[in-house]
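K.L.:
coords below, sequence missing:
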């Protein structure tokens, strides 16, 4: 199941606190269920290596969640299926409903929310407060349509303080000085890696905007940059 010696060692480290009876009564039935519905062995292995405690869920509840995820339209042969199962294992029915209601406050329909979940299961793993704050940032600060977020739900999982606000501030300063185009695709900006963002939008302009790196690192207030 684990493949390499390194993965076996990591598996032992993660699983050592789980009683043997849990393997017999939970892990084996749950793994066998995933096999029966066509989840690839490599995906099951990833679940066990990354989220071992998910495998010791009560088999009755585990089966209910697996069936629910299938009904939502996830394909068991795809890797997102495992992520969706894990996401659902982390919340009960009332928690799911509360998060759905948070999204509905932004005029998203049940169909929209399910479409976003199928695209990126992690979008419902964020807290209700995080969802509200991030949606407020995208819709009210950045002017995105809610449909834009539905089609790119991965944008929900990014950190406001460490990623979204610093990058938006850098782009706004560069646009105000005419150094980058006004119609830049911000979704790409937010999704790019740290190194890619620095190389494209910070390092090339540090001579023209001396405090740009400080702004990005949160060491300078945005208002002080726009008044220069």
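P.N.:
Yep, it's here. A quick note: this is a predicted structure, and the numbers were derived from the prediction, not measured.
K.L.:
make it CA atoms for all contacts and neighbour counts henceforth
P.N.:
Noted.
K.L.:
Distance of residue 151 relative to residue 172?
P.N.:
Distance from residue 151 to residue 172, counting by C-alpha to C-alpha, to the nearest Å: 24 Å.
K.L.:
ditto for residue 66
P.N.:
Distance from residue 66 to residue 172, by C-alpha to C-alpha: 44 Å.
K.L.:
who has more neighbours, the two?
P.N.:
Counted by other C-alpha atoms under 10 Å, residue 66 and residue 172 do not tie: residue 66 has more neighbours, with 24 against 18.
K.L.:
isn't the more buried one right next to residue 87, touching?
P.N.:
No - under the criterion of C-alpha atoms under 8 Å, residue 66 lies out of contact with residue 87, with a separation of 11.0 Å.
K.L.:
Without its sequence neighbours, what residue ends up closest to residue 169?
P.N.:
Nearest residue to residue 169, sequence neighbours excluded (C-alpha to C-alpha, 6 or more residues apart in numbering): residue 222, at 6.6 Å.
K.L.:
count of neighbours near that neighbour?
P.N.:
Residue 222 has 19 nearby residues by other C-alpha under 10 Å.
K.L.:
Would you agree it is in contact with residue 215?
P.N.:
Yes - shown here, residue 222 and residue 215 form a contact pair, counting by C-alpha under 8 Å, at 6.7 Å.
K.L.:
can you list residues touching both of the two?
P.N.:
Both residue 222 and residue 215 are in contact with residue 169, where contact means C-alpha atoms under 8 Å, 6 or more residues apart in numbering.
K.L.:
another structure for you, compare them:
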């Protein structure tokens, strides 16, 4: 318990791990757990990120160290080097996937987002978590971003966090809001869609909803409805 408290950094994180994986207490510290933790440090993953990774994937500590080494090799093979700030995220995304499944997901990403080999490599280096998204989610988000919003595949590849946001809760409602403002001549200059998507909710409201209370008094209500999966009539343009 003392070792795990030091590793995870707090009793709260340790309790989360124990709730998900109580068997971690039966793993051999000296032969299994400590060698895995040491290997993650060899990969130049910081203590805080090791804690985050192992909270998300407790088996990183309890699996055979050769299996963990193999996952690290796969991460490097996808273009994310050890020591990079995304390396632990790639390990999290790849955790315990079979090599053929990883290859299949990479091919699916290329087909779905129309990415070249170079573009899928850029996307995975910037946002490894896209590998963890289901094929259904990837398909629906690709259709929306490319077919409806009209984004170029290369644009998405260089901003690969876009597919990681909620389609119903963020991507669609913010797109509808920007489109409504542009169609009604309420934006003083063109606003980049990605920049609007990544804003925290309160900042988005401050920049794109609140300034238009008089010109578009129903905008806040319509945006809230869109966030619930509804498309208000005012947001429909043909």
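P.N.:
Arrived safely. On a predicted model such as this, the values are computed, not experimentally measured, just so you know.
K.L.:
Now do stretch 215-228 of structure 1: distance to the chain's middle.
P.N.:
The chain centroid and the centroid of stretch 215-228 of structure 1 are separated by 28 Å, computed with C-alpha atoms, centre = their mean, to the nearest Å.
K.L.:
Next, find the distance separating whatever residue of structure 2 lines up with residue 191 of structure 1 from residue 154 of structure 2.
P.N.:
Residue mapping for residue 191 of structure 1 onto structure 2 gives residue 198, with TM-score structural alignment as the criterion. When C-alpha to C-alpha is applied, the distance between residue 198 of structure 2 and residue 154 of structure 2 equals 18 Å.
K.L.:
do the same with residue 35 of structure 2
P.N.:
When C-alpha to C-alpha is applied, the distance between residue 35 of structure 2 and residue 154 of structure 2 equals 41 Å.
K.L.:
can you check residue 90 of structure 2 too?
P.N.:
Look at residue 90 of structure 2 and residue 154 of structure 2: by C-alpha to C-alpha, they are 21 Å apart.
K.L.:
In terms of packing, which of those two has more residues around it?
P.N.:
Just comparing residue 90 of structure 2 and residue 154: by other C-alpha under 10 Å the higher neighbour count belongs to residue 90, 29 against 18.
K.L.:
Over to the more buried one. Which of the three states is it?
P.N.:
Under DSSP: H, G, I helix; E, B strand; the rest coil, residue 90 of structure 2 falls in the helix class.
K.L.:
Show the contacting residues for the aligned partner of it in structure 1.
P.N.:
Taking TM-score structural alignment for the superposition, residue 90 of structure 2 sits opposite residue 84 in structure 1. By C-alpha under 8 Å, 6+ apart, the residues touching residue 84 of structure 1 are 69, 74, 117-118, 121-122.
K.L.:
In a markdown table: those residues, plus distance to residue 179 of structure 1.
P.N.:
Supplementary listing: the contacts of residue 84 of structure 1 in a markdown table, determined by distance: C-alpha to C-alpha, whole Å:
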| residue | distance to residue 179 of structure 1 |
| --- | --- |
| 69 | 46 |
| 74 | 43 |
| 117 | 37 |
| 118 | 38 |
| 121 | 37 |
| 122 | 35 |
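K.L.:
Closest to residue 131 of structure 1 out of the residues you listed?
P.N.:
residue 122 (11.3 Å; C-alpha to C-alpha).
K.L.:
Grab the nearest non-local neighbour of the aligned partner of that closest one in structure 2.
P.N.:
With TM-score structural alignment as the matching criterion, the partner of residue 122 of structure 1 in structure 2 is residue 129. Excluding its sequence neighbours, the residue lying closest to residue 129 of structure 2 (C-alpha to C-alpha, 6+ apart) is residue 93, at 5.4 Å.
K.L.:
how far away is the one you found from residue 146 of structure 2?
P.N.:
When C-alpha to C-alpha is the yardstick, residue 93 of structure 2 and residue 146 of structure 2 sit 24 Å from each other.
K.L.:
When those two are compared, which one has more neighbours?
P.N.:
With other C-alpha under 10 Å as the criterion, residue 93 of structure 2 and residue 146 differ in neighbour count, and residue 93 comes out ahead with 21 against 17.
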